[in-house]
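S.K.: Okay, here's the prediction I keep looking at, along with the sequence it came from:
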Amino acid sequence: MICFWWKRKSSKNSQKKTKDYSHTHKLTNHTSLDKVKVDLKLNGKKDDSKNDQLALDLKSLKLKVPISADGNDNGSRAQTFSFDELAAATGNFRSDCFLGEGGFGKVYRGQLEKINQVVAIKQLDPHGVQGIREFVVEVLTLSLADHPNLVKLIGFCAEGEQRLLVYEYMPLGSLESHLLDLLPGRKPLDWNTRMKIAAGAASGLEYLHNKMKTPVIYRDLKCSNILLGEGYHPKLSDFGLAIVGPSGDKTHVSTRVMGTYGYCAPDYAMTGKLTFKSDIYSFGVVLLELITGRKAIDPTKSHKEKNLVAWARPLFKDRKKFPQMVDPLLEGQYPARGLYQALAITAMCVQEQPNMQPAIGDVVTALNYVTSQKYDPQIDRVQRCRSPSSPRVRRGDHKHKHNVSDDGNERDRSVN
């Protein structure tokens, strides 16, 4: 049994987004931004001539724009760019500007003369997994969102058949490239950085769930969609699968199942009933990847270890086995108490029953506490020397007995 204490604060609904899992279920496909009746405004004007194509896309898809936390739609902060401008910024999409490729299409680094800024430009692949709907949803969601842990959408191009998105450039790339696909010679992320990234991602998720006027389920939380800026500052990206969450007395949104295998919540995959807790499960998988350095699904592993969550579940029940779960690349450089607390949060997030999973506000509170207890190799070395045998396990046992906050008011939360 795992117990973890934290001060509980009131929180609203909590959950988010995933990727195409439609081969598993095909249910009623509701529009991504249903029943949010706000007029589309772009750059403060209605139906600006440059934005006619986006307006037509919006009309044909029957999508509406969600309003922001202060009750205003704010117009759209996103600028419009011509295709020629974006082609010039990337040297006509030269190969040396290529950054990567996802379900939406290829991403390029560019220098936009119009705003004198280095940007990332994502070009829709007309034959790709995602399409016009995802393009429109991303423009609408990010144009109205404003949070330090969400990637900033600078602008877009909707010209003829061209669909491109322009984002702030994140110089360190994705979390995946630093954690799961580490290049030779690249230094692995240390414990403090991993927990900082986890706390930042949780904060961005909390904004979508609780602080937007129309709460949004992300549906695509995974390492490749967490981008890193200077100082490994994390930002959530890729909002093409975002969907407005249930409201009023509704408990879920019934939709065609979309998600990346390994991150998709089991209850959602089985029923097509999407809730905010679906995002909590995905977050738990990401947190487990940060701790273990293992992929959510790894076909190179043995049968028992291919699925990360399935491998971890029996280990959650035995505190003495916690050190076995830590990424070997950390080389023992982590705090036993912090590991215990991080695994406790993880275990609760990946519970199969949504009603057993914590709210995102509680996850943020818990992770902020974990990040405040930074790993200090000097202190840790002294603690290791004092422990007569099995230092990593014994140190964890000792810390568990004193696992309370400074004010001593945390509540006991248990996971079997």
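M.R.: Thanks, I have the structure now.

S.K.: C-alpha only now, for contacts and for neighbours.
M.R.: Fine.

S.K.: mind listing the strands for the stretch 151-300 of the chain?
M.R.: Remark: strands assigned in the stretch 151-300 of the chain by DSSP state E, counting those that start in this stretch are 153-159, 162-168, 216-217, 226-228, 234-236, 243-244, 253-254, 273-274.

S.K.: Got another one to weigh against that:
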Amino acid sequence: MELNPLTSNKVPRCAQKASSKRKNINQVFTFRELAVATSNFNHHFLVGEGGFGRVYKGYIDSVDQMVAVKKLDRKGLQGNREFFSEVLTLSMVKHLNLVKLIGYCADGDQRLLVYEFMANGSLENHLLGRRAIDRSRPTEEQNLIHWAAPLLMDRSKFTEMADPLLEGNYPKKSLYQALAIASMCVHEEADARPLMADVVTAFEFLTTPAGEEKPTMASTESIHYVESVKGGNAKDELEA
């Protein structure tokens, strides 16, 4: 009888064979081991969250190292067969710039992946910094857009949205112009938001040195929105 990959808790035969061949690569952990490693998935150990689940840092005695444990959402769309296909794929792909998969857990309906822990953060962290959704922050700061919306309405609070690592060493005018563009992108009405082509052009406009020809924006709807929000001339904000 063929197993239903979306409901069965059994490990597919192909995954069993592959795992036996790769015992030195992928370790099979129990749910209890990973719960102990992360202090029962303590929120203080939460390092990330995405569409498929949450990621916690932890320490596993059996491998004697810090790890990142990705606990997949049991209500997610990923089925049993898809999970093990991902395990096999990750175990075969090796690259200096890819995080190493250490092992996995498939206890009952629990599905977890165990990766090496990057103490210095991922490339995404360095490029993007604060995440759009971060449940490790205070409730009012967990949603980045909800946190920023009232600040975008008050020019005196613009500096609170700047990267703290800059320590205030940036032209305020440039910050205001960048936030004018950002405010366009978070309009409550999706149809009122600018095209990404316009967003790119707007930033190119701001970074073009004085004296050089400025790029032309495809539309002016974005400018009109910022004018209504700030009660000022957003076009001047961008072109000043």
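M.R.: Noted; the coordinates are in hand. None of the values given here were measured: they were computed from a predicted structure.

S.K.: Superpose the two chains and report the TM-score.
M.R.: The TM-score (TM-score structural alignment, normalised by the length of structure 2) is 0.52; 162 aligned residues with a Cα RMSD of 4.2 Å.

S.K.: Please tabulate the strands of the stretch 151-300 of structure 1 in a markdown table, including the columns distance to Pro266 of structure 1 and mean neighbour count.
M.R.: Converted to a markdown table, the strands of the stretch 151-300 of structure 1 look like this (distance: least, Cα to Cα, whole Å; neighbours: other Cα atoms under 10 Å):
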| stretch | distance to Pro266 of structure 1 | mean neighbour count |
| --- | --- | --- |
| strand 153-159 | 31 | 23 |
| strand 162-168 | 32 | 21 |
| strand 216-217 | 16 | 30 |
| strand 226-228 | 22 | 25 |
| strand 234-236 | 22 | 28 |
| strand 243-244 | 18 | 24 |
| strand 253-254 | 15 | 18 |
| strand 273-274 | 10 | 22 |
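
S.K.: Would you format these as CSV with distance to Phe104 of structure 1 included?
M.R.: Conversion of these to CSV gives the following (distance: least, Cα to Cα, whole Å):
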stretch, distance to Phe104 of structure 1
strand 153-159, 14
strand 162-168, 10
strand 216-217, 19
strand 226-228, 16
strand 234-236, 16
strand 243-244, 17
strand 253-254, 24
strand 273-274, 22
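
S.K.: With respect to Pro126 of structure 1, which of those lies nearest?
M.R.: For the strands of the stretch 151-300 of structure 1, the distance to Pro126 of structure 1 is smallest for strand 162-168, at 8.9 Å, taking Cα to Cα.

S.K.: what angle separates the closest one from strand 153-159?
M.R.: Orientation check (axes from the mean of the first three to the mean of the last three Cα atoms, to 10 degrees): strand 162-168 of structure 1 against strand 153-159 gives 170 degrees.

S.K.: wait, which of the strands of the stretch 151-300 of structure 1 is closest to Ile132 of structure 1?
M.R.: strand 162-168 (7.8 Å).

S.K.: In structure 2, what stretch matches that closest one?
M.R.: Strand 162-168 of structure 1 corresponds to residues 110-116 of structure 2 when matched by TM-score structural alignment.

S.K.: same deal with stretch 266-278 of structure 1?
M.R.: So stretch 266-278 of structure 1 is aligned with nothing, judged by TM-score structural alignment.

S.K.: Strands along structure 2, start to end?
M.R.: 27-28, 46-50, 53-60, 65-72, 101-105, 112-116 (DSSP state E).

S.K.: nearest to Val118 of structure 1, of the strands of the stretch 151-300 of structure 1?
M.R.: For these, proximity to Val118 of structure 1 was assessed by Cα to Cα; strand 162-168 is nearest, at 7.4 Å.
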